[in-house]
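*Asks:* below is the structure, and that's it, no one-letter string:
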């Protein structure tokens, strides 16, 4: 189907010279990977990562370990801790900050160049909006790249939080009590006095929201009073956000009540690899709030089975990352959302024993059956020094357990790679130690002193 569509586009392009683009002709050739073997990959495989953040580096480590190849990292900005690595071919591309059309023009040209050179490319991104643009343009991009994302109809459906909760309701998966309000509807009236506070409020469409910039923007809003709720709704509406605002029951508990679960599913929706853990500490800076910074391996039967049923039910393929919170009031685990891409902390799957790059290649390029694996292990995923744990983890038993892992050397920081360049190691150390100052700024210093 992709080959036929490509040929049609080429015919149309020749018929209309104003639409002709060289990449359309070259892309129509499509490289045949049916005879490709793993031994060919060291010379032909080109991973392409959108975004220069920690997720891209974690995948670059795994691609290099598995196949000895560098990952091409495409970013609008120079993220020094990544660009200084000898594991990547880092390219600063202004088009990445110029909207979907500019990005697609760049990817067409890049795909044509790689195909003409006989390369086998796989493309993935580190943000929700990367997932959306790659999924929306999957058919065209598949001329040149393996695109490890679900079809856009599914991706768009399950990332709308109200739809995600409807599926959870259908499958008997626990989720927080939820209300939605359409920011695009001028007639919406919120009876703010009818709620019990505190609440949590967040945009239903995080990919659209991530691209917006306005004063007072937060990833997730804590709602303490009726006035807070009305202010947040008006703030998003006036900023031009035109999807639903999701308002949820606040589930009590600190960061350590949160759980992260990563799954990798095959084309039948069957989960082949699962990993996850208990969030020890999440980022508390307004722009990055909710990103886990330290995760303790922890296996919970119930959430694994719930995630498996969800993926099978919707036919989900590839990496998915579920955000979950333990509710001590009734002992349940409430599912908040699925991120339809690898999370920024996906490297914990590799720490648990499953090479995340090999999963992509086996499923999307070599089309191999992937044996079932639970990748937990005994390594703490962390992006913060132990001083941050000492100061900002309030649960004494958890704090002691985590500090014991620091003392015993059972910790892993994705950027901590002794085989990388001196410059990378320096930037990685600075990034790591900077977390002390950042957490003190947003959480206060000496909390547990």
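*Replies:* Arrived safely. Quick caveat, the model's predicted, so the values are computed rather than measured. Numbering: from 1, shown residues only.
*Asks:* please make it C-alpha for all contacts and neighbour counts, starting now.
*Replies:* Noted.
*Asks:* other SSEs contacting the biggest strand by length in the chain?
*Replies:* If you go by DSSP state E, the chain has its longest strand at strand 271-282. When contacts are defined as 3 or more CA pairs under 8 Å, 6 or more residues apart in numbering; DSSP states H and E, strand 271-282 packs onto strand 258-265, strand 292-297, helix 301-314, helix 347-351, strand 373-374.
*Asks:* same list (those) but as CSV, adding distance to residue 237.
*Replies:* Converted to CSV, the helices and strands packed on strand 271-282 look like this (distance: least, CA to CA, whole Å):
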stretch, distance to residue 237
strand 258-265, 29
strand 292-297, 29
helix 301-314, 31
helix 347-351, 36
strand 373-374, 43
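*Asks:* so which of the ones you listed is nearest residue 88?
*Replies:* Checking these against residue 88 by CA to CA gives helix 347-351 as the closest, at 16.4 Å.
*Asks:* name the next helix or strand downstream of that closest one, please.
*Replies:* Per DSSP states H and E, the first helix or strand lying C-terminal to helix 347-351 is helix 356-364.
*Asks:* next up, a structure to set beside the first:
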């Protein structure tokens, strides 16, 4: 069997999902290099916390930390496979490709390509250039937000253009995404944001009507040859409701009828035209008014919920390993099996999913055992992890009830 060591950047649920993919496919425990140890990667046999460096997002520290890690391991005889699990780490990997390549194997786009697509207003420009639909969008800055005008009516979605910078800011009632129903709400939200350390642009966007199940999530892997090798389209059933979790998915359905061949072909052409390499993740919503999928964002990594792809039978780790370490031509695959992925308990899905047809499908898949929980792995059971998992699942009921439907500047 191929000998290698996955090195994952971060320690969140995405890291655990990727580590689980590596363990399922290759029986290997992943090392994590991170700023701090989040709960998803505590008390687990699948992730070994190799380095905790609070200043990891500093360029000089990032390079030094990874090079020191590599020199402390047998990188010449046991290849180190470096995987970004957050936007900022992908940017750092792309920026410091030359310093990292002597020690690590990885799939990463060129720096300018990442910067062109990770910043949301740049991404929308790329969508326009490639004929992809996206919501009507405007931007405001720290200088003009009080007087900003936008060519669409309220309600208005407000979100940061620079995700890494926003992640690191703090202010009362902070949410990942806000929804302003009128100008007074808009003024309060933007004033709160720009009263923090975040001073980059904000995206102002028309609200696309429809429940959470109108969303779609696309994960793709693009090889070192610049070709798309894997695409997996999922239909979210419900989103998380907490301030920091808005926009993250609580449950995703995979099924052949979800696939839209025309959409997938357009997305494949887009990724190959821009020269993408490695994992990519897209969030979009079906707009029943126009019959189009409107793209919201592109993440330069696999998505937080991307374990849904592995759960559907298309192990994300395999495509990376076979491309980067084995040099195999894996062709082109569209995931088309039926499965249910959850990070929230099924009881929350059953209570808040309004579409009865989708709920019946979820119930059937659960009964058939064709479902997977992101943070529960039977090979990773222990008393401490089991107690934490039980508490966290029970907490979903409380959190969802408290925050359901709240995207304003309140708790």
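*Replies:* Okay, I see it. This one's a predicted model, so the numbers in the text were calculated from it and none came from an experiment.
*Asks:* circling back to that earlier point, against the second structure, where does the longest strand of the first structure fall?
*Replies:* Strand 271-282 of the first structure corresponds to residues 228-239 in the second structure, going by TM-score structural alignment.
*Asks:* and that stretch against the first structure, how far off on average?
*Replies:* After superposition onto the first structure, stretch 228-239 of the second structure sits on average 0.9 Å from its aligned residues (mean CA distance after the TM-score superposition for the first structure).
*Asks:* ok, and the closest non-adjacent residue to the spatially most central residue of the second structure?
*Replies:* Most central in the second structure under CA atoms, centre = their mean is residue 303, positioned 2.5 Å from the mean C-alpha point. Excluding the flanking residues, the one nearest residue 303 of the second structure by CA to CA, 6 or more residues apart in numbering is residue 281, at 5.4 Å.
*Asks:* quick one: map the one you found onto the first structure.
*Replies:* Checking TM-score structural alignment: residue 281 of the second structure goes with residue 321.
*Asks:* tell me which stretches of the stretch 51-200 of the second structure form strands.
*Replies:* Applying DSSP state E, counting those that start in this stretch to the stretch 51-200 of the second structure gives strands spanning 80-84, 104-105, 137-140, 156-160, 178-180.
*Asks:* closest to residue 216 of the second structure out of the ones you listed?
*Replies:* strand 156-160 (17.7 Å).
*Asks:* so where in the first structure does the closest one end up aligned?
*Replies:* Under TM-score structural alignment, the match for strand 156-160 of the second structure is residues 199-203.
*Asks:* need the contact partners of that stretch.
*Replies:* Applying CA atoms under 8 Å, 6 or more residues apart in numbering, the contact partners of stretch 199-203 of the first structure are 209, 219-224, 229, 243-250.
*Asks:* redo that, cut-off 6 Å
*Replies:* With contacts defined as CA atoms under 6 Å, 6 or more residues apart in numbering, stretch 199-203 of the first structure is touched by 220-223, 245-250.
*Asks:* quick check on the residues you listed: which are buried?
*Replies:* 221-223, 245-250 (16 or more other CA atoms under 10 Å).
*Asks:* between the strands of the stretch 51-200 of the second structure, which gets nearest to residue 319 of the second structure?
*Replies:* Nearest of those (CA to CA): strand 80-84, 12.6 Å.
*Asks:* what span of the first structure is that closest one aligned with?
*Replies:* Counting by TM-score structural alignment, strand 80-84 of the second structure corresponds to 121-125 in the first structure.
*Asks:* any idea how far that stretch is from the chain center?
*Replies:* 13 Å (CA atoms, centre = their mean, to the nearest Å).
*Asks:* now for residue 400 of the second structure: which residues touch it?
*Replies:* residue 241 are the contacts of residue 400 of the second structure under CA under 6 Å, 6+ apart.
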